[in-house]
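>>> no sequence on this one, just coordinates:
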């Protein structure tokens, strides 16, 4: 299991969670190292534009496309890591502009207010998650409505509703998890979501390759 280390935080908590599952995580600090692992986790915290620039500057953008599309590596994006799967985001750029993402799942990341959210932003805390696709193994043995831990001010709006794996209610429906093919993402932090989060990581680790 490879955890992409491109210079952002929350790596430690992801690695510790995987170790609790008796998985031997490998911190990948060079893009070429991805090809020696069977699955990938892309973490992320902070500003989308900053994270996207780090990916591009480190050669990760092209390498992730190659590993995922060319070599079929399953990928799980976590928090901003999920948002980076999108085509673009309005975070961290001037009004009217967009910061490009990986484009692995078509859609845009926007501020919660743009969805009509009137609750406090950022959204910090535990929220119930409702599955949109009951057949997906990522939520296997996790009851519908289970709480997961969120910390975010922006949310992913996929172009295709079929790519929405789960939602959460924060005054308005917000995408909580996505999937397209062998690419998954969670807006919440599974590594900080107690037993349910650990179960989700276990499902990703042990699930099918596609």
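Structure's in. What do you need? Computed from a predicted model, the values in this text were never measured in an experiment.
>>> drop to CA atoms for contacts and neighbour counts, all remaining ones
Fine.
>>> wait, what's in contact with residue 106?
Residues in contact with residue 106 (Cα atoms under 8 Å, 6 or more residues apart in numbering) are 86-87, 158-160.
>>> Spatially, which two of those residues are the most separated?
Farthest-apart pair in these is 87 and 160; separation 12.5 Å (Cα to Cα).
>>> Those two: which has the busier surroundings?
Between residue 87 and residue 160, counting by other Cα atoms under 10 Å, residue 87 is the more crowded of the two (21 against 11).
>>> correct me, but that one touches residue 110?
No - assessed by Cα atoms under 8 Å, residue 87 is found out of contact with residue 110, at 11.5 Å.
>>> Now do the buried residues in the helix ranked longest in the chain.
When the chain is parsed with DSSP state H, its longest helix is helix 194-206. Across helix 194-206, burial judged by 16 or more other Cα atoms under 10 Å covers 196-205.
>>> what does it contact?
1, 17-18, 21, 39, 76, 137-142, 146-148, 189-191.
>>> make it 10 Å
With Cα atoms under 10 Å, 6 or more residues apart in numbering as the test, helix 194-206 has contacts from 1, 14, 17-18, 20-23, 38-41, 74-76, 136-143, 146-149, 184, 186, 188-193, 207.
>>> so of those, which ones are in strands?
40-41, 75-76, 147-149, 184, 186 (DSSP state E).
>>> Wait, residue 116 touches residue 155, no?
No - counting by Cα atoms under 10 Å, residue 116 stays clear of residue 155, with 11.8 Å between them.
>>> Please say which of these two ends up with more neighbours.
A count of neighbours by other Cα under 10 Å puts residue 155 above the other of residue 116 and residue 155, at 23 against 11.
>>> The structure to be compared is supplied as follows:
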């Protein structure tokens, strides 16, 4: 059976994703930057924490790896996590502006620290939004995607991020969350599914999503 391959760009705690996948029954799980392993992966995971500029630079430094990742993104089940979601869009405001992979329609914006209408949990006592958005928050499912199977709507998942996706195509949005403003918490297109939250840190529902992923064939 083809392996579940976690792409290693040196960003984030990849081992926590590895342990979660093993826990839900993925047999052969590998953390790899080997282009051949990535091309031949049964399921591919694009994780990442930190800065998108670093993530994209690491990918750009390894042309064979970059080519393998881009090729594999068009074929077979792919799960993006955190930066792995943001990297699928065309552009991020982070690091002064970064061109990303451009597979989904939208941009990555910074949570504004200014005053304004927002839910109380998102703000300090003086009205300024707390950045980063860190902790548990509800996700509203906006599509009947197979990765949501067995997960009730409005369940809480774990987030850690200062930038968020502003999607231009509502058909590519699989879930939303509100933190001052509404943003894309999960996105999908064809064989791609990606989350801003961390399923590996989201206890029962996050593990269920990972279990659904390893059984997903990459189609709705």
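Sure, I can see it. Predicted model only: the values in this text are computed from it and were never measured.
>>> Mind checking the TM-score on these two?
A TM-score of 0.92 describes the superposed chains when it is computed by TM-score structural alignment, normalised by the length of structure 1; 203 aligned residues with a Cα RMSD of 1.6 Å.
>>> Common neighbours of residue 87 and residue 160 of structure 1, please.
105-107.
>>> Helices of structure 2, residue ranges please.
For structure 2, the helices defined by DSSP H occupy 14-23, 35-39, 52-60, 63-72, 83-86, 203-215.
>>> and the longest helix of structure 1, which stretch of structure 2?
Aligned using TM-score structural alignment, helix 194-206 of structure 1 spans residues 203-215 in structure 2.
>>> starting at the chain centroid, how far to that stretch?
The chain centre lies 14 Å from the centre of stretch 203-215 of structure 2; the measure is Cα atoms, centre = their mean, to the nearest Å.
>>> ditto for stretch 100-119 of structure 2
14 Å.
>>> Enumerate the positions of it that are buried.
By neighbour count with 16+ other Cα under 10 Å, stretch 100-119 of structure 2 contains the buried residues 100, 104-111, 118.
>>> Now do the contacts for the residue nearest the centre of structure 2.
Per Cα atoms, centre = their mean, the C-alpha nearest to the average position across structure 2 is that of residue 81, at 2.6 Å. Residue 81 of structure 2 is in contact with 17, 45-49, 87, 186, 193-200, counting by Cα under 10 Å, 6+ apart.
>>> mind running it again at 6 Å?
Residue 81 of structure 2 makes contacts with 47, 194-195, as judged by Cα atoms under 6 Å, 6 or more residues apart in numbering.
>>> Can you go through those residues and name the buried ones?
Buried among those by 16+ other Cα under 10 Å: 47, 194-195.
>>> quick one on the thing from earlier: filter the contacts of residue 106 of structure 1 down to the ones in strands?
Among the contacts of residue 106 of structure 1, the residues falling in strands (DSSP E) are residue 158.
>>> of the contacts of residue 106 of structure 1, closest to residue 5 of structure 1?
Residue 5 of structure 1 has its nearest neighbour among these in residue 86, at 19.3 Å by Cα to Cα.
>>> So the closest one sits against residue 103, correct?
Yes - the criterion here is Cα atoms under 6 Å, and residue 86 of structure 1 meets it with residue 103 at 4.9 Å.
>>> starting at the chain centroid, how far to stretch 87-95 of structure 2?
Distance of stretch 87-95 of structure 2 from the chain centroid (Cα atoms, centre = their mean) equals 13 Å.
>>> List the buried residues of that stretch.
87-94.
>>> In structure 1, what stretch matches that stretch?
The aligned range for stretch 87-95 of structure 2 is 84-92, by TM-score structural alignment.
>>> Please list the residues outside the matching stretch that contact it.
Outside of stretch 84-92 of structure 1, the residues within contact range by Cα under 6 Å, 6+ apart are 48-49, 98-110.
>>> ok, average deviation of the longest helix of structure 1 from structure 2?
Helix 194-206 of structure 1 differs from its equivalent in structure 2 by a mean of 0.5 Å after superposition (mean Cα distance after the TM-score superposition for structure 1).
>>> tell me the angle of that helix relative to helix 11-20?
Inter-element angle recorded for helix 194-206 of structure 1 and helix 11-20: 80 degrees (by axes from the mean of the first three to the mean of the last three Cα atoms, to 10 degrees).
>>> Closest to residue 62 of structure 1 out of the shared contacts of residue 87 and residue 160 of structure 1?
Out of those, the member with the shortest distance to residue 62 of structure 1 (by Cα to Cα) is residue 105, at 15.2 Å.
>>> what's the closest one in contact with, if anything?
Contacts of residue 105 of structure 1 by Cα under 6 Å, 6+ apart are 85-86.
>>> Check the gap between it and residue 10 of structure 1 for me.
The gap separating residue 105 of structure 1 from residue 10 of structure 1 is 23 Å, by Cα to Cα, to the nearest Å.
>>> Likewise for residue 164 of structure 1?
Distance of residue 164 of structure 1 to residue 10 of structure 1, computed by Cα to Cα: 24 Å.
>>> Neighbour count: these two, which is higher?
residue 164 (23 against 16).
>>> What's the match for the more buried one in structure 2?
Residue 164 of structure 1 maps onto residue 173 in structure 2, by TM-score structural alignment.
>>> Surely that match touches residue 189?
No - taking contacts as Cα under 6 Å, residue 173 of structure 2 lies outside contact range of residue 189: 8.6 Å.
>>> Would you mind finding the match for residue 182 of structure 1 in structure 2?
Mapped onto structure 2 by TM-score structural alignment, residue 182 of structure 1 lines up with residue 191.
>>> how much space between the counterpart of residue 68 of structure 1 in structure 2 and residue 218 of structure 2?
Residue pairing (TM-score structural alignment): residue 68 of structure 1 is matched to residue 73 of structure 2. Residue 73 of structure 2 sits 11 Å away from residue 218 of structure 2, going by Cα to Cα.
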